[in-house]
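In: sharing a model that was predicted from the sequence below.
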Amino acid sequence: MLHITNGDMAAELLGQCGLDGQVLPWREMWIDGPARIQWDSMKAIEERAVYFEQALGIPRETFERICSDQLGRLTAAADAEEPIVLWFENDLFDQTMLASLLNWFHRRKTAGAPVGRLEWIVLSAQPGQDFRGLGELSPERLKTLWPLRKAVGDDDAAFGAEAWQCFASIEPQLLEKWLVKRVPSETARILVRAMCFHLRRFPSIRNGLGAVERETLSLLCQGPARPDELFRRIGEAYPIYGLGDLSYWSYLKRMESAGMLVIQGDQPLPSFKSVGPPDFDMWLVIMAAYGTRVLAGQADLLRDGRYAERWLGGVRIDGGATKAWRCAGGDREGGGASMIFM
């Protein structure tokens, strides 16, 4: 049996539960970088390796090795028809990983390759706890979730596979159409909520800001703030995102390059290669005049040609682009999203 979960901390805790089988921490972050339908191809892996080396400072060789190792373990388990249990959370970070894996299993099964029994445990809030992740639960609490696992039905796998195909497409309207399809199970419905938020990461029709950029500027309206304070507040505003610190520092850097804010400090923000816990007193983030104008709808990030290059699933928005796919929808979880190219 192989247990697949969303990171090293959760994997370590699962290993302490006394459950049969091995634990594989799945190391990916599809909320950043280019997404391809056949994400397991060497071409797709190399493309992402180049992106993460440039964007987050993750060495290309390290990224490629991690992808190769985990894909090898996954393939070996499937070839042996081992039971595979997917342990994931309800946020976009985890749900994109889950969708990519369901797509992999679905493609494999369609091609006639062996696949063992698939089960899943998808978590959201836990009773009496401010739940932020599987890694925050005790091994004892994790073990009590084991009887709650459910089989991944063929409809679930096909639904998740289609979600991935839409997420990795160059046309976000496909995902918009997928969102209104019949949902095969309550567990699959969690994927729908996460993918709905993905569309709200796109530039809005009002000012070119996505949900996180808009919330960041709104927070800076209250005064300058340390990067870690902003990161914490963004996590509280959008728990559905599952945004990591390195990804958020990339947001801040893009916003600074667009002239919306200023990051005061003698050193660059932390990166993958940073050693030891950072002293966030070193930095202060301040709203710039242009950011105030954009937030008020008096300027438009895209029309002004200030949008920094960005990948949103399979969609690439070029730096300096004046037209792109935009979202005409709600800012918060539960709001609808309509995609328009303008």
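Out: Received it, and whenever you're ready, just let me know what you need.

In: C-alpha from now on. contacts and neighbour counts both.
Out: OK.

In: where do the helices sit along the stretch 151-300 of the chain?
Out: 154-167, 173-178, 186-199, 211-220, 227-237, 245-257, 289-295 (DSSP state H, counting those that start in this stretch).

In: buried residues of the fifth one, list them for me.
Out: Right, the one you point to is helix 227-237. Residues of helix 227-237 classed as buried: 227-228, 230-231, 234-235 (neighbour count, 16 or more other CA atoms under 10 Å).

In: same question for the first one.
Out: If you call a residue buried by 16+ other CA under 10 Å, then helix 154-167 has these buried ones: 156-167.

In: Leu13 and Lys150, how far apart?
Out: Separation of Leu13 from Lys150 (CA to CA, to the nearest Å): 21 Å.

In: what do you get for Thr144?
Out: 14 Å.

In: over to Ala113?
Out: Applying CA to CA to Ala113 and Lys150 gives a distance of 23 Å.

In: next one: Ile317
Out: According to CA to CA, Ile317 and Lys150 sit 38 Å apart.

In: okay, these two: which has more neighbours?
Out: Set side by side, Ile317 and Lys150 show more neighbours around Ile317, with 20 against 15, by other CA atoms under 10 Å.

In: that one contacts Trp311, doesn't it?
Out: Yes. Using CA atoms under 8 Å, Ile317 is in contact with Trp311, at 6.3 Å.

In: spit out the contact partners of the closest residue to Phe167 other than its chain neighbours.
Out: Nearest residue to Phe167 in three dimensions, chain neighbours excluded: Gly313, at 5.4 Å (CA to CA, 6 or more residues apart in numbering). Neighbouring residues of Gly313 by CA atoms under 8 Å, 6 or more residues apart in numbering: 30-36, 167-169.

In: repeat that for 7 Å
Out: Shown in contact with Gly313 (CA atoms under 7 Å, 6 or more residues apart in numbering): 31, 34-35, 167-168.

In: and for Glu46?
Out: Counted by CA under 7 Å, 6+ apart, Glu46 has contacts Glu64.

In: repeat that for Lys177.
Out: By CA under 7 Å, 6+ apart, no residues touch Lys177.

In: who wins on neighbours among the contacts of Gly313?
Out: Phe167 (30 neighbours).

In: if I read this right, it contacts Val315, doesn't it?
Out: No. Checked against CA atoms under 7 Å, the pair Phe167 and Val315 is beyond contact range at 8.6 Å.

In: now do the shared contacts for these two.
Out: With CA under 7 Å, 6+ apart, Phe167 and Val315 have no common neighbours.

In: alright, now check it against this:
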Amino acid sequence: MLHIVNGDLVERKLRQGGLEGDILVWRELLTEGPAVAAPEYERLVQLRANRLERELGIPAELFARHGREQKDRLDRFTAYEELVLWFEHDLFDQTILWFLLHYFAECDKGGTKLSVMSIGEFPGVPGFEGFGMLSAEQLASLFGCWKEIGGAALDLGRRVWAAYAGGEPDAIVALLKEELLWTELPFAQDALAFHLSRFPDTGRGLGAVEATTLETLETYGPLPMQDLFVRVGKRHPLYGMGDVQYWGYLRRLCGSGKAEALIAWEGSDMGRLPGYETDPHMMKRPVSLTAAGRQVLRGECDAVRLLGYDRWLGGIHLRAEAGGDVPWRYDPSRRTLVRT
């Protein structure tokens, strides 16, 4: 049996709980960087490696090597009688699940049985965030409780991935409106809907995480990076956001050192903003809201027009120079995307 999980911590606890079989830790963050609906994997890995090195500081060579190694192991899955996917309810895990379901829908599965273990809560664990917060004994209680993946779930996973990683936002909006059998993937609909809230909004040009960051700083004043990350993450449990991802948000809000930056670090070197290998001392430095950040929060100016925009959201690459605009924005009142 082969188990595919997200995170070394989960692998370690599963082993401590007595899980039998092989484990493949899938190291990806498909919520960040470019995604491609029907990828030639080698091209996708290199495209993502180059972009994530630039945005998050993840070494491109390291990222590409891990990507190829895990794909080589995945391609040999038919050597197993059963394969179990362990992925949670949040967008981070769901995007990986959709990608893998798309992969299995398109290939010959031989005689391998496909199953999934996907939960959004656990008895006696308030504020459940993921498998990693469970003990080895709690994880062991889930052994054998996974659900077989049938043709309907494979087809839904393929469709959701195609919409998420495609280049047309209309496809996501249309899919969310369809009367699909979402129970086949019970967390996909909410995760995909949350994905839309990451687009710049119609009022201030802020996505959900950017808006929460500025609001948190306005409420509590300057906060150390790590504290800010924890507070913002708790406001968006559907994201499953890690610290390296969040440092990317902070870099963008800094505006690459422009005078119009929406946040500032106390005593920071603008050339050494946080990334993949962040200095622990930097994480203790207070982050504060700037005058421009307060103006954006009040709706007096727009973050996209102020700073410009260059970000991949799934398969959609939104770009705008300062003073310009992106073609799609999120309307919070209708919880959907609109053309600008």
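Out: Everything's here; your move. For clarity, every value in this text was computed on a predicted model and none was experimentally measured.

In: what is the nearest of the buried residues of helix 154-167 of the first structure to Asp130 of the first structure?
Out: Closest to Asp130 of the first structure out of those is Gly160 (27.7 Å), distances taken as CA to CA.

In: if I line the two up, what does that closest one land on in the second structure?
Out: By TM-score structural alignment, Gly160 of the first structure lines up with Gly157 in the second structure.

In: cool, Asn207 of the first structure as well?
Out: Match for Asn207 of the first structure (TM-score structural alignment): Arg204.

In: find the nearest non-adjacent residue to that match, please.
Out: Nearest non-adjacent residue to Arg204 of the second structure (CA to CA, 6+ apart): Asp302, at 4.7 Å.

In: residue boundaries of the strands in the stretch 51-200 of the second structure?
Out: Per DSSP state E, counting those that start in this stretch, the stretch 51-200 of the second structure carries strands over the ranges 82-86, 113-117, 147-148.

In: how close does the corresponding residue of the first structure for Cys254 of the second structure get to Val285 of the first structure?
Out: Taking TM-score structural alignment for the superposition, Cys254 of the second structure sits opposite Glu256 in the first structure. Going from Glu256 of the first structure to Val285 of the first structure by CA to CA gives 9 Å.

In: between those two, what contacts are shared?
Out: Contacts common to Glu256 of the first structure and Val285, judged by CA under 7 Å, 6+ apart, are 262-263.

In: give the contact list for Asp156 of the first structure.
Out: When contacts are counted by CA under 7 Å, 6+ apart, Asp156 of the first structure touches 184, 188.

In: re earlier: now tabulate the helices of the stretch 151-300 of the first structure in CSV and tack on distance to Arg107 of the first structure.
Out: CSV is the format used below for the helices of the stretch 151-300 of the first structure (distance: least, CA to CA, whole Å):
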stretch, distance to Arg107 of the first structure
helix 154-167, 8
helix 173-178, 18
helix 186-199, 18
helix 211-220, 33
helix 227-237, 34
helix 245-257, 30
helix 289-295, 43
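
In: out of those helices, which is closest to Ala76 of the first structure?
Out: Nearest of those to Ala76 of the first structure, taken as CA to CA: helix 154-167 at 19.7 Å.

In: quick revisit: a markdown table for the buried residues of helix 154-167 of the first structure, including distance to Pro127 of the first structure?
Out: Below are the buried residues of helix 154-167 of the first structure laid out as a markdown table (distance: CA to CA, whole Å):
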| residue | distance to Pro127 of the first structure |
| --- | --- |
| Asp156 | 26 |
| Ala157 | 28 |
| Ala158 | 31 |
| Phe159 | 29 |
| Gly160 | 27 |
| Ala161 | 31 |
| Glu162 | 32 |
| Ala163 | 29 |
| Trp164 | 30 |
| Gln165 | 34 |
| Cys166 | 33 |
| Phe167 | 31 |
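
In: out of the strands of the stretch 51-200 of the second structure, which is closest to Thr95 of the second structure?
Out: Comparing the strands of the stretch 51-200 of the second structure by CA to CA, strand 82-86 comes nearest, at 12.6 Å.

In: average offset between that closest one and the first structure?
Out: Once superposed with the first structure, the aligned residues differ from strand 82-86 of the second structure by a mean of 0.6 Å; criterion: mean CA distance after the TM-score superposition for the first structure.

In: in the first structure, what stretch matches that strand?
Out: Using TM-score structural alignment, strand 82-86 of the second structure lines up with residues 83-87 of the first structure.

In: pull the residues that contact that stretch.
Out: In contact with stretch 83-87 of the first structure (CA under 7 Å, 6+ apart) are residues 1-5, 116-122.

In: drop anything exposed from the residues you listed.
Out: Buried, going by 16+ other CA under 10 Å: 1-5, 116, 118-122, out of the contacts of stretch 83-87 of the first structure.

In: which one of those is nearest to Phe280 of the first structure?
Out: For these, the minimum distance to Phe280 of the first structure (CA to CA) is 30.2 Å, reached by Thr5.

In: give me the number of residues near the nearest residue to the closest one once chain neighbours are set aside?
Out: In this structure, Thr5 of the first structure finds its nearest non-sequential neighbour in Trp87, 4.7 Å apart by CA to CA, 6+ apart. Around Trp87 of the first structure there are 23 other residues, counting by other CA under 10 Å.

In: and Trp87 of the first structure, how close does it get to Leu148 of the first structure?
Out: Per CA to CA, Trp87 of the first structure is found 11 Å from Leu148 of the first structure.

In: any idea how many residues pack against the residue nearest to Arg204 of the second structure?
Out: 24.

In: and if you look at Pro186 of the second structure?
Out: 14.

In: same deal with the one 5 residues further on?
Out: Neighbour count of Ala191 of the second structure, defined by other CA under 10 Å: 19.

In: distance of the residue mapped onto it from the first structure relative to Pro239 of the first structure?
Out: In the first structure, Ala191 of the second structure lines up with Ala194, judged by TM-score structural alignment. For Ala194 of the first structure, the distance to Pro239 of the first structure (CA to CA) stands at 10 Å.

In: what sits in contact with each of these two?
Out: Asp91.

In: would you map the strands across the stretch 201-340 of the second structure?
Out: 223-224, 263-265, 286-289, 309-313, 316-320, 328-331, 336-339.

In: mind putting those into a markdown table with distance to Glu42 of the second structure?
Out: Converted to a markdown table, the strands of the stretch 201-340 of the second structure look like this (distance: least, CA to CA, whole Å):
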| stretch | distance to Glu42 of the second structure |
| --- | --- |
| strand 223-224 | 39 |
| strand 263-265 | 37 |
| strand 286-289 | 38 |
| strand 309-313 | 19 |
| strand 316-320 | 20 |
| strand 328-331 | 29 |
| strand 336-339 | 31 |
